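# Sequence and predicted structure are below.
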Amino acid sequence: MNNCPMCERKFKKLDDFPQVYLENFERNKLPPDLVLPYNNMNEIFVSQGTNLGNPIAPQEVVESLKNNQDIEYDGWIWRIDEQISKNSYSYLRRKKNNIDSVLKEIDPYLTKLKNMVGRQVKSIELLPEIKKHWHDDTSFEIPNTTHNLHFIYENPEENSNDEEKLRKATIYISGTNLPPVINDCPIIGTLFYYGRLNEM
């Protein structure tokens, strides 16, 4: 069953089906010292008295950066960006690259998936209850981080005659930009499921 019997649209993603039977969920254990790639979202701050409309950098940051290239402050990494005028600079702030902070946000979702193995549910129940990425409906923005859960789907061959086909969705942790090769991103888990049209 690769197409909707009513409108002929192709079933490509998990939520293309009304119902899904979750055959298995395999969660990967990530090393605690893992460095998450492609995390390049910076926020631009400025020093006091700079009228550019940007937020003002904390004075503690401004003072500390006079003698340092990078500093950590309140869970963020700060650095000087460029000199705006004689006494004014812009500053870049990005979230500290911490796998623990990412796992803290997604653990409840991953636990829910494990508990749903062997059940048939509405397909939307297997997706994260968080905001989708603004230009990619297979990515979900992990709250309080600059990373996403990114789903890659592997579907059966179209000429397969099996009525029920086991499908696979691999869940990656990606940064604000996708790398040239998705395999550069760590895999947090894999879903194996059957798409179904009606309750059984």
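The structure has been received and is ready for your questions.
# alpha carbons only for contacts and neighbour counts from here, please
OK.
# How many residues are close by Arg94?
19 (other Cα atoms under 10 Å).
# measure it to Ile77 for me?
Between Arg94 and Ile77 the distance is 5 Å, computed by Cα to Cα, to the nearest Å.
# And Phe25, how far from Asp81?
Taking Cα to Cα, one finds Phe25 at 44 Å from Asp81.
# Same drill for these two, tell me which one is more crowded.
Phe25 (22 against 15).
# adding another structure so you can compare the two:
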Amino acid sequence: MKSGNLTVSDARLKKAFKNLQQITNDGSTSKKIKEATEDAKLTTGTINKYYMDLNKAEVKLSTGKTVTCRVLQLFCNELILKYTPEGDYGYDETNGAGYIIPRTRIECAVLPTRADTGHTDYFLIGYFNSNDVPDPVPAPSMGNVKLSYVSAVDEYLVQFGADGFNVITNQLNQYTGVNSEYKQPVDDLATNETLEKEYYTRAEVDELLENLKNELKGETGQ
């Protein structure tokens, strides 16, 4: 029988809605809908292993599940940005690639692909810090961008923007400059060339002192 030949009555509509309600209220159906909804949400986790050469990471999700994620790339093709966290090195014979077990906790955000793609792929889409305490690393001034590497004893950074360009390799050896004009504070220190031109050598100082002594002796008649 074709649907066009059916007579739509109140009884038929009520029965259809009742059947639909029974299906949606079924325990197994509700569970599947809830699971699908949860799986589609943005998930957080921490990195267990970081595969530098594969651009992948093994992540333990906040749900307790462990998944392998593809690291989302900022660039592609000929422009590649690589990152390797500090930690202990290991080698995965199955994948034929090395990995790093981070020394510090690295929190990340993970998002799965849709189920209708045929298989579930997870993507690591970024990092975050759940600590609400102010960051000890100072932020750049307004209109500037700073990329820092923070060690136990120092901060190494590249900063540029409204204030010009600034590279600090460490606190004792800073390169600063605007545009293509660079200056290093140690450039102001005396060199062999400046010492020879602007300052007396030790031998010259000794000679001057000796001459002064002789002059003083002559004046006093001693």
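Cool, got the structure. Because the structure is a prediction, the values reported are computed rather than measured.
# Report the TM-score for the pair.
Once superposed, the chains reach a TM-score of 0.22 (TM-score structural alignment, normalised by the length of structure 1), with 78 aligned residues with a Cα RMSD of 5.6 Å.
# gap between Leu13 of structure 2 and Glu58 of structure 2?
From Leu13 of structure 2 to Glu58 of structure 2 the distance is 51 Å (Cα to Cα).
# of these two, who's got more company?
Ranked by neighbour count (other Cα under 10 Å), Leu13 of structure 2 and Glu58 place Glu58 first, with 20 against 11.
# What is whichever helix or strand the more buried one is part of packed up against?
Here Glu58 of structure 2, judged by DSSP states H and E, is contained in strand 56-61. Counting by 3 or more Cα pairs under 8 Å, 6 or more residues apart in numbering; DSSP states H and E, the packing neighbours recorded for strand 56-61 of structure 2 are strand 43-51, strand 66-71.
# Can you tell me which of the ones you listed is most buried?
strand 43-51 (a mean of 21; mean count of other Cα atoms under 10 Å).
# Just tell me which of the helices and strands packed on strand 56-61 of structure 2 ends up closest to Gly27 of structure 2.
strand 43-51 (25.1 Å; Cα to Cα).
# Follow the chain on from the lengthiest helix in structure 1 and name the next helix or strand.
Secondary structure assigned by DSSP state H gives helix 99-115 as the longest helix of structure 1. Toward the C-terminus, helix 99-115 of structure 1 is succeeded by strand 120-122 as the next helix or strand (DSSP H and E).
# What's the first helix or strand after that following strand?
strand 132-133.
# So which bits of the helix or strand just after that following strand are buried?
Moving toward the C-terminus from strand 132-133 of structure 1, the next helix or strand (DSSP H and E) is strand 136-141. For strand 136-141 of structure 1, the neighbour count (16 or more other Cα atoms under 10 Å) marks 138-141 as buried.
# In TSV: these, plus distance to Lys112 of structure 1.
TSV is the format used below for the buried residues of strand 136-141 of structure 1 (distance: Cα to Cα, whole Å):
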residue	distance to Lys112 of structure 1
Thr138	19
Ser139	18
Phe140	16
Glu141	18
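# can you give me the strands for structure 2?
Using DSSP state E, the strands of structure 2 run over 43-51, 56-61, 66-71, 87-92, 97-102, 107-112, 122-128, 144-150, 155-161, 164-170, 173-178, 181-183.
# Can I get the ones you listed in a markdown table including distance to Lys32 of structure 2?
Below are these laid out as a markdown table (distance: least, Cα to Cα, whole Å):
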| stretch | distance to Lys32 of structure 2 |
| --- | --- |
| strand 43-51 | 18 |
| strand 56-61 | 20 |
| strand 66-71 | 21 |
| strand 87-92 | 35 |
| strand 97-102 | 35 |
| strand 107-112 | 17 |
| strand 122-128 | 20 |
| strand 144-150 | 44 |
| strand 155-161 | 49 |
| strand 164-170 | 54 |
| strand 173-178 | 59 |
| strand 181-183 | 62 |
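# Just the endpoints, please. Distance across stretch 195-208 of structure 2?
17 Å.
# Check what contacts that stretch and list those residues.
Applying Cα atoms under 8 Å, 6 or more residues apart in numbering, stretch 195-208 of structure 2 turns out to have no external contacts.
# Show me which helix runs longest in structure 2.
Max-length helix for structure 2 by DSSP H is helix 202-220.
# got the buried residues for that helix?
Buried, per 16+ other Cα under 10 Å, within helix 202-220 of structure 2: nothing.
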